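1. Below: sequence and its predicted model.
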Amino acid sequence: MKNTALLLLFTATIFSVNAQKNSKNEGPKVFGIDTTKAFTIDSTIKTLYKTISGEKGEARNWGQFKFLFYKDAKLIPSGRNNERVYKARYLSADDYVKNSGKWLVQNGFIEKEIKREVQQFGNLAHVFSTYECYNSKTDEKPFMRGINSIQLMFDGSRWWILNIYWTNENKFNPIPRAYLPKS
């Protein structure tokens, strides 16, 4: 009994110290994952962009990235093929990391949200998020822009990304003014 009480006291002390250390900018971390980053729609979307973004050679926190996604969630890039027909690919969070993770680190990839529209009904949310992509924070012009269509679910304690379906802007498919920041 005495050992159990000491163990509980030790655990509470460690948690308290870690909570104080993390209270400046982040919540408590479990295996490098900030579990507070999915409490709101806003924090979930901001964490999504933050986890895939980084300068050339900068490691990404793929554990934090995967933490955002519900079991069997899909990432769905779409675009025109050589025959100019729109196609979509279905990826899991693991597939995305395996297929894109190395490229993002080798080339640098900064994705910035420039406009967001949120529609919510109870535990269901849909976010239309317009983005710009850069190789570095110092780049003046984006090399790519597009829109992420993000579906989320609130399970009573946190938000989960169910799907991200996106397409990039091109000369045949420019981003409508309604989805760009007001100038």
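-> Thanks, I have it. Numbers count the residues shown, from 1 in each chain.
2. from here on, contacts and neighbour counts on C-alpha atoms
-> OK.
3. Centroid-nearest residue for the chain?
-> The centroid of the chain falls nearest to Leu48 when counting by C-alpha atoms, centre = their mean (1.2 Å).
4. For it, what is the enclosing helix or strand?
-> Here Leu48, judged by DSSP states H and E, is contained in helix 41-52.
5. Could you give me the buried positions within that helix?
-> 41, 44-45, 47-52 (16 or more other C-alpha atoms under 10 Å).
6. so how far is the next helix or strand after it from its chain's centroid?
-> In the C-terminal direction, the helix or strand that comes right after helix 41-52 (DSSP H and E) is helix 62-67. Relative to the chain's own centre, helix 62-67 is displaced by 8 Å; criterion: C-alpha atoms, centre = their mean, to the nearest Å.
7. Show me where this structure has its strands.
-> Taking DSSP state E as the criterion, the chain contains strands spanning 29-30, 33-34, 69-80, 86-88, 110-121, 124-134, 144-154, 159-168.
8. Which one of these lies nearest to Val17?
-> For Val17, the closest of those is strand 29-30, at 11.9 Å, according to C-alpha to C-alpha.
9. Show me how far the longest helix seen in the chain is from its chain's centre.
-> Under DSSP state H, the helix in the chain containing the largest number of residues is helix 2-22. Centroid displacement of helix 2-22 relative to its chain, using C-alpha atoms, centre = their mean, is 31 Å.
10. same check, this time on stretch 53-67
-> So, by C-alpha atoms, centre = their mean, the centroid of stretch 53-67 is 10 Å from its chain's centroid.
11. take a look at this one as well, against the first:
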Amino acid sequence: MKNSCIFLLALMALMTNAHAAESQTQQLETAVSGLWQAMSHAPGVAADIAALQPLFHPDAVVAGARPGGALSQQSGAAFLQSLSQVSAKGFYECEIGREVRLYGQFATVLSLVESRGAPTQKDADFTGINSLQWYHNGEKWQLLSLYYYLEQKPGELKLWPLAAGARRASAGACL
């Protein structure tokens, strides 16, 4: 009887841990999708800063480069400030690939993203690969760093080999 109780308690603990891990994974997936959706905006409108701010850790860093260009780096706060400016052009991010690696409170996400001036535009203006590092603070995931690099040759990143289990959509069909 005692062994049965111990077994049941151990099984319940495993199930609770599995549920917590699944919940954290779903929270992370939602945060990544929310990041790309909140950055997108119609002409004459800014990005959704109210949705973006809680996703960024106070010490977040955003860095990136275009092929052959110099690396630029800024704080997450400066990046959000730049996104708060109203733009005459629309900007739509469409994530077409995502590879997630999660360990405890740490996660890294490789994300392939197409950018367009209009959501109905057939071809992307550019495609980039993004490396995102996330930290779970006990309540939610927050972005610690985002490093982007734009495609060197058109169409090249659509063939980027993501790890087994990664999600991928065809061009223009956002995850």
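-> Perfect, I can see it now. Just so it is clear, the model here is predicted, and its values are computed rather than measured.
12. re the thing from before, using JSON lines, lay out the buried residues of helix 41-52 of the first structure together with distance to Ala93 of the first structure.
-> Below are the buried residues of helix 41-52 of the first structure laid out as JSON lines (distance: C-alpha to C-alpha, whole Å):
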{"residue": "Ile41", "distance to Ala93 of the first structure": "19"}
{"residue": "Thr44", "distance to Ala93 of the first structure": "15"}
{"residue": "Ile45", "distance to Ala93 of the first structure": "15"}
{"residue": "Thr47", "distance to Ala93 of the first structure": "14"}
{"residue": "Leu48", "distance to Ala93 of the first structure": "11"}
{"residue": "Tyr49", "distance to Ala93 of the first structure": "14"}
{"residue": "Lys50", "distance to Ala93 of the first structure": "15"}
{"residue": "Thr51", "distance to Ala93 of the first structure": "12"}
{"residue": "Ile52", "distance to Ala93 of the first structure": "12"}
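13. Identify, from those, the entry nearest to Leu124 of the first structure.
-> Using C-alpha to C-alpha, Ile41 comes nearest to Leu124 of the first structure of the buried residues of helix 41-52 of the first structure, at 10.5 Å.
14. which residue in the second structure lines up with that closest one?
-> In the second structure, the residue paired with Ile41 of the first structure is Leu28, using TM-score structural alignment.
15. Number of residues surrounding the spatially closest residue to its match that is not a sequence neighbour?
-> Closest residue to Leu28 of the second structure apart from its sequence neighbours, by C-alpha to C-alpha, 6 or more residues apart in numbering: Trp141 at 6.2 Å. Trp141 of the second structure has 26 neighbours, counted by other C-alpha atoms under 10 Å.
16. wait, Trp141 of the second structure sits on Leu132?
-> No: in this structure, Trp141 of the second structure is not within contact of Leu132 by C-alpha atoms under 8 Å, at 11.6 Å.
17. How many residues are close by Leu146 of the second structure?
-> Leu146 of the second structure has 21 neighbours, counted by other C-alpha under 10 Å.
18. corresponding residue for it in the first structure?
-> Using TM-score structural alignment, Leu146 of the second structure lines up with Ile164 in the first structure.
19. Spatially, which residue comes closest to Gln151 of the first structure, not counting chain neighbours?
-> With sequence-adjacent residues excluded and distances taken as C-alpha to C-alpha, 6+ apart, Gln151 of the first structure is closest to His126, at 4.7 Å.
20. Give the aligned equivalent of Asp48 of the second structure in the first structure.
-> Aligning on TM-score structural alignment places Asp48 of the second structure opposite Asn61 in the first structure.
21. again, but for Asn137 of the second structure
-> Applying TM-score structural alignment, one finds that Asn137 of the second structure aligns to Asp155 in the first structure.
22. do Tyr103 of the second structure as well
-> By TM-score structural alignment, Tyr103 of the second structure lines up with Phe121.
23. So which of the buried residues of helix 41-52 of the first structure is the closest to Glu132 of the first structure?
-> Tyr49 (10.8 Å).
24. Pull the number of nearby residues for the nearest residue in space to the closest one that is not next to it in sequence.
-> Nearest non-adjacent residue to Tyr49 of the first structure, counting by C-alpha to C-alpha, 6+ apart: Glu111, 6.1 Å away. Glu111 of the first structure is flanked by 22 other residues according to other C-alpha under 10 Å.
25. Glu111 of the first structure corresponds to which position in the second structure?
-> Counting by TM-score structural alignment, the partner of Glu111 of the first structure is Glu93.
26. Its match touches Arg116, doesn't it?
-> Yes: between Glu93 of the second structure and Arg116 a contact is recorded at 6.7 Å, counting by C-alpha under 8 Å.
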